[in-house]
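[1] Below: sequence and its predicted model.
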Amino acid sequence: MNPRLLPASVLLFSSVLLSSVLTVVRAQQGGCAPDGNVKFICGVVSPEDLVAVPRSEWVVASGFSGGAVHLVNTRDYTTTEVFPVATPRERFDKKMYAACPGPIDPGEKDKFSAHGLAVREGSNNVHTVYVVHHGFRESIEVFEVDTRAKPPTFTWVGCAIAPPTASFNSVSPVPGGGFVATNPNRRGPGASQGGTNTGEVFEWSASEGFKVVPGSESQGPNGIEVSRDGKWLYVNLWPASQVMRLSRGQTPMKKDVIDLPFHPDNIRWQPDGSLFAAGHGGPNNQRVIECLRKVCSDATSNVARIDPQTLKMQHIVKYPSNEKFYSSTVALQVGKEIWLGTITQDRIARYPAP
């Protein structure tokens, strides 16, 4: 696979994702029966991203194509739709999110799209959830999840409206209450400038709003995670089949890049301190893009384990596409399983951990 995709291919990938927002995700053939030793949690539409809620048995799942945000129980595998709902819980933090115009318009309905996710650990089992949102507005929507309640409550608290040039993909919190978000493809005037560097990472703070992270201009930045101390960003570059480690707030700026044998979508911290990058594989770039929304015998769902210190990579999952599951976008270690999300189907795959 040639890791040097032209910008046109980046735009094609984005158009595939955007068109899939309008696609109704149907129940897969064969119901929810296992695929060999791979089991499924069904009824979660287009779970593009997954993130664990700290100190709990819950995982948050996004709903990219006509779905919703769900909470998934890691013990009994039940799912609860938490947003949008008929009567959403709201507690607008106008001090932190002063520029937010207010809650999401309930008229969005099936136009609501939840993309990337992140959780900031809080106290007393109340945590902050960040959701990359597409719909009537492009934004990062902010919620609180309270796991003391049974089932947990999910409360909208604010938002940050994306800059005119941005349509965000992934988000991750940084120390101090802010967050960073990836913009794979600039929009509007100047969108084509920068050669193969089609996008960048933005950082948001309550005092300054959005600013571009220095040195983050890159080729299709997708998934993102931040080190606990806030000094390092780990960014998946989907078109380039690479992961970039970029310093934050350090002089001089430092940047390292490693190659992967597939196109990495989301990246996620794991309980053991490693990073999992998940994404799409195939015989060539065009074939990978073609197979994002259909079953192809030569396409695969992949996971790489990455050491954040050495950047050493281990390819731990290569799951052939099939009618039950394809186009994996995220990987999360849950006990002795690796859970895989997808943009296209109504399920989460429970893949045996190696």
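    Everything's here; your move.
[2] okay, CA-based contacts and neighbour counts for the rest of this
    Will do.
[3] May I see the buried residues of the longest helix along the chain?
    Using DSSP state H to define each element, the chain has its longest helix at helix 7-21. Buried residues in helix 7-21, defined by neighbour count with 16 or more other CA atoms under 10 Å: P7, S9, V10, L11, F13, S14, L17, S20, V21.
[4] Quick check: what element follows it along the chain?
    Toward the C-terminus, helix 7-21 is succeeded by strand 39-42 as the next helix or strand (DSSP states H and E).
[5] Tell me the first helix or strand C-terminal of that next one.
    Once the chain leaves strand 39-42, the next helix or strand it forms, by DSSP H and E, is strand 50-52.
[6] just checking, what packs against that following strand?
    strand 58-61, strand 113-120, strand 328-334 (3 or more CA pairs under 8 Å, 6 or more residues apart in numbering; DSSP states H and E).
[7] now the buried residues of helix 7-21 in a markdown table, with distance to L71?
    As requested, those are exported to a markdown table (distance: CA to CA, whole Å):
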| residue | distance to L71 |
| --- | --- |
| P7 | 36 |
| S9 | 34 |
| V10 | 32 |
| L11 | 32 |
| F13 | 28 |
| S14 | 27 |
| L17 | 23 |
| S20 | 22 |
| V21 | 21 |
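[8] and here's the other structure:
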Amino acid sequence: MELPVKYAAVLAITAFSATAFSAIDCQPLGPVSFICGVLNVEDLIALPGTTWILGSRFARGQGRPGGLYLIQSTTGRVTEPTIDYSVSPDAAYSVCPSPPDGAAFGAHGISARMISRSRARILAVNHAGRESIEVFDLDLHAGNKPPTIRWRGCVVAPPEASLNAVTHLPGAGFAVTSFGDKSDKDSARKMVSGRRSVLSPNGLPLEAGRGCRSRPWPPPTVSWPPQMARCSTWRLGETASCT
């Protein structure tokens, strides 16, 4: 299921400029319709088999917290879901120290997989409070009632990581990219000057039966948690493998 172009374009614009919409007052512009009232939308994903779109809201300092948006694609209705953080982590994420502070959740890349007809497993890169992958269950409801979201656990990345995109892998695994090394004060300059390859440590589209090769990161001196393996070559099929 692909995101309709008009929604993809408009929500991408809101991530960069909220003031642009005050000028046009959210009126259609030719064949293009707009969805207003969303800020800092970093990533979008259409929930398979539904009319709902999930968006991540990137935190932009004090007074502009991060989080998630639920967007009804047929009406343009936008909902900011209240996430339930009251549950304990699933057994698969037992090493997760605690839920994030609800006020300190800065979503970046997101990925969704339907695990039943009415439930999706959501992975979200988080930059606020800790560098991590946060795991959620999103439950769909009949009618136009917005989905509800519960936190299920996390995988905390090493402090050197700058996570960006995340995607589900076959089975229970996932792949995540990092576009910088926080321990290297020259990381940004090296990236801009081309001294560090950014061939694929940023966005990471993966499809079954196709491979992806990227320059490995981080260096072997960085210790990743056991749930996260360092890979330079991916091959997807019924299972995922990396080397």
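    Great, that's in hand. In this text the structure is predicted, and so the values were computed from the model without any measurement.
[9] re earlier: compare the helices and strands packed on strand 50-52 of structure 1 and report which one is nearest to G209 of structure 1.
    Judged by CA to CA, the one of those that comes nearest to G209 of structure 1 is strand 113-120, at 18.5 Å.
[10] The closest one maps to which residues in structure 2?
    The aligned range for strand 113-120 of structure 1 in structure 2 is 106-113, by TM-score structural alignment.
[11] which residues touch the most centrally placed residue in structure 1?
    For structure 1, G116 is the residue whose C-alpha lies nearest the centre (CA atoms, centre = their mean; 3.2 Å). Contacts here follow CA atoms under 8 Å, 6 or more residues apart in numbering; on that basis G116 of structure 1 touches E48, D49, S62, V131, V132, N169, S170, V171, G223.
[12] Go ahead and confirm E200 of structure 1 touches T182.
    Yes: counting by CA atoms under 8 Å, E200 of structure 1 touches T182, with 6.2 Å between them.
[13] so what's in contact with those two at the same time?
    With CA under 8 Å, 6+ apart, E200 of structure 1 and T182 have common neighbours P221.
[14] Same drill for the two, tell me which one is more crowded.
    Legend: neighbour count by other CA atoms under 10 Å for E200 of structure 1 and T182, higher for T182 (29 against 24).
[15] Aligned to that one, what sits in structure 2?
    In structure 2, T182 of structure 1 lands on T177 (TM-score structural alignment).
[16] Next: F92 of structure 1.
    In structure 2, F92 of structure 1 lands on S88 (TM-score structural alignment).
[17] For its match, which non-adjacent residue is closest in space?
    Spatial nearest neighbour of S88 of structure 2, excluding adjacent residues (CA to CA, 6 or more residues apart in numbering): R152 at 7.1 Å.
[18] what about that neighbour, distance to A92 of structure 2?
    9 Å (CA to CA, to the nearest Å).
[19] you'd agree A92 of structure 2 is in a strand?
    No: using DSSP: H, G, I helix; E, B strand; the rest coil, the assignment for A92 of structure 2 is helix, not a strand.
[20] What is the burial count for it?
    Count around A92 of structure 2 with other CA under 10 Å applied: 13.
[21] what is the orientation angle of the longest helix anywhere in structure 2 with strand 41-46?
    If you go by DSSP H, structure 2 has its longest helix at helix 5-14. Relative orientation of helix 5-14 of structure 2 versus strand 41-46 (axes from the mean of the first three to the mean of the last three CA atoms, to 10 degrees): 160 degrees.
[22] do you know how far the residue located most distally from the centre of structure 2 is from I71 of structure 2?
    What lies farthest from the middle of structure 2 is G30; by CA atoms, centre = their mean that is 31.1 Å. Remark: distance between G30 of structure 2 and I71 of structure 2 (CA to CA) = 22 Å.
[23] picking that back up, would you point out the most distant pair within the buried residues of helix 7-21 of structure 1?
    Of all pairs drawn from the buried residues of helix 7-21 of structure 1, the greatest distance, 21.7 Å, lies between P7 and V21 (CA to CA).
[24] so what corresponds to G153 of structure 2 in structure 1?
    G153 of structure 2 maps onto G158 of structure 1 when the alignment is built from TM-score structural alignment.
[25] and L237 of structure 1, how many neighbours?
    Counted by other CA under 10 Å, the residues lying close to L237 of structure 1 total 28.
[26] Quick check: closest non-adjacent residue to it.
    Leaving aside its chain neighbours, L237 of structure 1 sits nearest to P221 (4.7 Å; criterion: CA to CA, 6+ apart).
[27] What is the burial count for the counterpart of the one you found in structure 2?
    Here P221 of structure 1 is matched to P201 in structure 2, going by TM-score structural alignment. For P201 of structure 2, the tally of surrounding residues (other CA under 10 Å) stands at 22.
[28] isn't there a helix covering P201 of structure 2?
    No: the assignment for P201 of structure 2 by three-state DSSP gives coil, which leaves it out of any helix.
[29] quick one: the helices in structure 1?
    Using DSSP H, the helices found in structure 1 span residues 7-21, 285-290.
[30] Between the ones you listed, which one is closest to N266 of structure 1.
    Closest approach to N266 of structure 1 among the helices of structure 1 (CA to CA): helix 7-21, 13.9 Å.
[31] counting contacts, what elements does that closest one pack onto?
    Identification of packing neighbours for helix 7-21 of structure 1 by 3+ CA pairs under 8 Å, 6+ apart yields helix 285-290.
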